[in-house]
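J.: sequence plus the predicted model coming up.
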Amino acid sequence: MASSSFSPTAPPVFNGEGDHIWVVKMKTYLQAFDLWEVVNSDVEPAPLKANPTMAQISQHANERTKRHKAVSCIQNCVSDVIFTRIMAYETPKQAWDRLNEEFQGTKRTRQQQLLNLRRDFENLKMKEEETVKQYSDRIMTVVNSIRLLGEQFNEVRIVEKVISTLPDRYEAKISSLEDSRDLTNISLMELINALYAQEQRRASRLEEHKKGAFQAKTKTGSNSSTYKDKKTWRDKPKSDAPRRRDHHVGITKSLVIQKLIAGLDHMCSANTAKRWAMLKRFAKAKANQEKPTKRWLIDSGCTNHMTPDTTVFKSIDKSFKTKVKVRNCHFIKAEGKGDVLISTPTGNKLVSNVLLVLEIDRNLLNIAQLLEKGYTVVFKDKECQISDPCGSKLMTVAMTDKSFVVD
C-alpha cells in the first residue's frame, strides 16, 4: 500500500539558473511516473490491430496519454518566462531538447566546459590555511560539475589528487596509512576522516600547550607580587657553585634538544621518502593504464596545433621559441615548430605550423587553424567530418568517450 500511494515531490520551478541540477531532478521525477522513456525516445504508440480487446484499447490509450502527461510535467516545472519558449512544442522530446540546447548549450559547448573543468581539477592545490575538509569540498565542487555534464569520474582519481597535493604536515599520517592500508583501494571518505582526526589532535595539543603556558605565566606573576619587597635568605649573595651547576645543566639540555631535532629530521626524511615511493607507484599504475599514443585529439580550446612528442615531426625548427597561453592566464613554453605527417583514410597528410610543447600530455589539432587553411570541419550525428580546401572528404572521425580522436 505504501508504494502505491507514493507521490514524489515535483522539482523546484526552473527559472534559468542551476540548469544541470534541475535536469537531474526532473529526470528522476519523470522516471518515478514512468514517463522518461516517452521524453527520451518520442516514439508514437503502435496503431491498434483489427478487433482489439478492451485491455489492448486501454493500454493504447494509456500510452498516448503518457506524452501529454510528460508535456504537462515539463511545462508546470518551468517559470512563465521559460514556458513561453516551449509552449509551441507538442511533444515532450521537442520541449526537453529545446531547454537543453538553450541552457546547456550544444555538444561542442559542453565539451569545452568539460575541458575547462578538467583543467581546474588538475590545477587544484591545498592552501596552507585550509582544513582537509575545506579542501575536499573544493575538489568535489569541481568533480560534481564534471559529473553533471555526463562525464564519468571515479573515486580513485580523486583520492590520488588529494594525496599528491597535501602539504608536508600530513606526511607522517600518509606514511602511517600506507603501512596499514592499500591506498589504491581506500575510499575518499575514509581518507578525509583519517586526516581530519589528525587535524583535531594537533589543534587539541596546541590548545593545551597555550593553556599551560598561560597558567605558568599567571602563577609566576602571582608569586612575584606576593613576595615583592620581602627579604629572605634567597636575597643573600650566592657562591659561584650553583652558577656552574646551572651552566652544566644548560649544556646537557642543549645536547638532548639537538639529539631530538636530529631524530625528527631523520623521521621526516624517512616519511618523505615513503611518500615519494607511494607517488611513484601511483604514477606507474597510471602510466600502465594510459600508455603513450600517437593519436590526435581534435580540439577547439587550444590556440595552435601542439604535440609533446618530438618523434612525430618530419621537420622541426628548434630555434623557434614562444609561449602558449593556457587556462588562468598562465603560459607554457613551446620549444620548436615544424611539420607533422598525420595518417588519414585517404593517405598521409602534411600538417604545418605544429608547436612542440613538452608540458602537455597529448597531441592536439586546432579546429580554428584548420579552418584558416581552408579546411571544412562539420560535427554531425556523433561524427566529425573534415574536408580539404578542394572539397574532397579527408576523414570522418567518430566520437569516442565524448572526444574526437584521429587514430
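T.: Thanks, I have the structure now.
J.: contacts and neighbour counts: CA atoms only from here.
T.: OK.
J.: following element in sequence after the longest strand anywhere in the chain, please.
T.: As assigned by DSSP state E, the longest strand anywhere in the chain is strand 347-356. For strand 347-356, the succeeding helix or strand toward the C-terminus, using DSSP states H and E, is strand 363-366.
J.: Ser269: neighbour count?
T.: Neighbours of Ser269 under the rule other C-alpha atoms under 10 Å: 13.
J.: now do the strand or helix carrying it: which elements does it pack against?
T.: For Ser269, the host element (DSSP H and E) is helix 241-289. Judged by 3 or more C-alpha pairs under 8 Å, 6 or more residues apart in numbering; DSSP states H and E, helix 241-289 is in contact with helix 171-180.
J.: quick one, the helix it packs on and helix 241-289 angle?
T.: 50 degrees (axes from the mean of the first three to the mean of the last three C-alpha atoms, to 10 degrees).
J.: tell me the SS of Ala50?
T.: Classification of Ala50 using DSSP: H, G, I helix; E, B strand; the rest coil returns coil.
J.: how close does it sit to Val38?
T.: From Ala50 across to Val38, the span is 25 Å (C-alpha to C-alpha, to the nearest Å).
J.: try it against this one:
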Amino acid sequence: MDDQEVSTNKIPRLIGEENFIRWKVLFEVAVNYNNPELWNSIKDGQYIPSLAAKNSATIESKMNKRDDKALLMLKLGLSWEILTSVNHHKTSKEMYDAVIDMFEGNTELRDIKKDRLKQQLDRFKFKEGERLKSVLQRFMTIVNEIRTTDLQISDFELNKKLLSSLSGEWYIASKFIKEKVDFPNFK
C-alpha cells in the first residue's frame, strides 16, 4: 500500500499479514469517514428494529441495503486470495470478524501474542556494538505491536524499560533524563 493510495476516498487493500495492522486502521478510518453508518454495520452488525416500530419493514430494508453496501466495501478492500477465504459470509460483520480472526487469531491466540510481546519487552536489552537508532527501532517495533493489542503498559513503564536497556555509554544521559523528568522510585 503506497501512501498515495491511502485517502478517505479510496479503500485500502489488505494483501496479507505484512500490511494487516495498517489495513485494519486505515480501513476503519476510510469507511468511518465516508459513512459512519456503514462502519457501524461492519463493526456491530445489522441493527434489527423492534417489531413494534412503525415502518419496521422499511427500516429493515434500509438496514439490509446499508449492510450490503458495507459488505461490498469490505470485499473491495481484500485481495483475491483473502476474499475467496471469507466470501461465504453473508453479512459485513461476519466477514470482517472472519478477516480479523484470520490475522489476529481467536481469543486464545491473542492472549498468546500478548504474552509473547510482554516477554519480548521484558527481555529487551541493548546489544553490544548496537547503535542507538537501531535500539530505538527495535524497541518501537515491540511498542507498536503492543499498542495493537489491549495489553496495558504505561508510557512510564515503557520509558523506564528503554532507559534501563541502554548501554553503559548512555548511563549518564539516562540518569540525567530520569532525574530531570522526576522518575519516581526509579533505581
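T.: Nice, thanks for sending it over. On a predicted model such as this, the values are computed, not experimentally measured, just so you know.
J.: after the helix holding Ser269 of structure 1, next one along is what?
T.: strand 296-299.
J.: what range does that following strand cover in structure 2?
T.: Strand 296-299 of structure 1 corresponds to no residues in structure 2, going by TM-score structural alignment.
J.: hmm, who's touching that strand?
T.: The contact list for strand 296-299 of structure 1 (C-alpha atoms under 8 Å, 6 or more residues apart in numbering) reads 362-367, 403-407.
J.: what packs against the longest strand of structure 1?
T.: Strand 347-356 of structure 1 packs on strand 306-307, strand 337-344, going by 3+ C-alpha pairs under 8 Å, 6+ apart.
J.: where does it end up in structure 2?
T.: Using TM-score structural alignment, strand 347-356 of structure 1 finds no match anywhere in structure 2.
J.: ditto for stretch 223-243 of structure 1
T.: So stretch 223-243 of structure 1 sits over no part of structure 2, by TM-score structural alignment.
J.: relative to Thr9 of structure 1, which of the helices and strands packed on strand 347-356 of structure 1 is closest?
T.: Smallest distance to Thr9 of structure 1 across these (C-alpha to C-alpha): 50.3 Å, for strand 306-307.
J.: against which helices or strands is the closest one packed?
T.: Counting contacts by 3+ C-alpha pairs under 8 Å, 6+ apart, strand 306-307 of structure 1 is packed against strand 347-356, strand 363-366.
J.: between the longest one and strand 337-344, how big is the angle?
T.: Using the same axes, to 10 degrees, one finds that strand 347-356 of structure 1 and strand 337-344 are set 150 degrees apart in direction.
J.: tell me how far strand 347-356 of structure 1 is from the chain's mean position?
T.: Centroid separation for strand 347-356 of structure 1 versus its chain: 32 Å, with C-alpha atoms, centre = their mean, to the nearest Å.
J.: hmm, back to that, deepest-packed of the helices and strands packed on strand 306-307 of structure 1, please.
T.: Highest mean neighbour count among those (mean count of other C-alpha atoms under 10 Å): strand 363-366, with a mean of 23.
J.: so the helix or strand just after it matches what in structure 2?
T.: Scanning forward in sequence from strand 363-366 of structure 1 by DSSP H and E, the next helix or strand is helix 367-372. Mapping helix 367-372 of structure 1 onto structure 2 (TM-score structural alignment) gives no aligned residues.
J.: how about whatever helix or strand comes next after helix 367-372 of structure 1: buried residues?
T.: Using DSSP H and E, the helix or strand that follows helix 367-372 of structure 1 in sequence is strand 376-380. Neighbour-count burial for strand 376-380 of structure 1 flags 376-377, 379 (criterion: 16 or more other C-alpha atoms under 10 Å).
J.: likewise stretch 21-31 of structure 2?
T.: Across stretch 21-31 of structure 2, burial judged by 16+ other C-alpha under 10 Å covers 21, 23-24, 26-31.
J.: next one: stretch 364-374 of structure 1
T.: Within stretch 364-374 of structure 1, the residues that count as buried by 16+ other C-alpha under 10 Å are 364-370.
J.: same deal with stretch 48-59 of structure 2?
T.: Buried, per 16+ other C-alpha under 10 Å, within stretch 48-59 of structure 2: Ile59.
J.: likewise for stretch 137-153 of structure 2?
T.: 139, 142-143, 146.
J.: which strand or helix spans Gly212 of structure 1?
T.: helix 188-226.
J.: compute the inter-axis angle for that helix and helix 171-180.
T.: Using the same axes, to 10 degrees: helix 188-226 of structure 1 against helix 171-180 is 140 degrees.
J.: hmm, back to that, need the helices and strands packed on strand 347-356 of structure 1 in a markdown table with distance to Arg205 of structure 1, can you?
T.: A markdown table is the format used below for those (distance: least, C-alpha to C-alpha, whole Å):
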| stretch | distance to Arg205 of structure 1 |
| --- | --- |
| strand 306-307 | 51 |
| strand 337-344 | 57 |
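J.: right, so those strands: which one is the most enclosed?
T.: Neighbour counts (mean count of other C-alpha under 10 Å) averaged over each of those peak at strand 306-307, with a mean of 24.
J.: what's downstream of that one, the next helix or strand?
T.: Following strand 306-307 of structure 1 toward the C-terminus (DSSP H and E): strand 313-317.
J.: in structure 2, what residues pair with that next one?
T.: Mapped onto structure 2 using TM-score structural alignment, strand 313-317 of structure 1 covers no residues at all.
J.: if we can go back for a sec, inside strands: which ones of the buried residues of stretch 137-153 of structure 2?
T.: Among those, no member lies in strands (by DSSP E).
J.: which one of the residues you listed sits closest to Ser164 of structure 2?
T.: The nearest one, if we look at the buried residues of stretch 137-153 of structure 2 relative to Ser164 of structure 2 and count by C-alpha to C-alpha, is Phe139, at 12.2 Å.
J.: strands of the stretch 1-150 of structure 1, start to end?
T.: In the stretch 1-150 of structure 1, no strands are found when defined by DSSP state E, counting those that start in this stretch.
J.: quick one, helices of it?
T.: Secondary structure of the stretch 1-150 of structure 1 (DSSP state H, counting those that start in this stretch): helices at 19-32, 36-41, 54-76, 80-86, 92-103, 107-123, 132-148.
J.: quick one: which of the helices and strands packed on strand 347-356 of structure 1 is nearest Asn62 of structure 1?
T.: Per C-alpha to C-alpha, nearest to Asn62 of structure 1 of these: strand 337-344, 51.6 Å.
J.: please list the residues outside that closest one that contact it.
T.: So strand 337-344 of structure 1 is contacted by 312-318, 320, 348-356, 394-395, 406-407 (C-alpha under 8 Å, 6+ apart).
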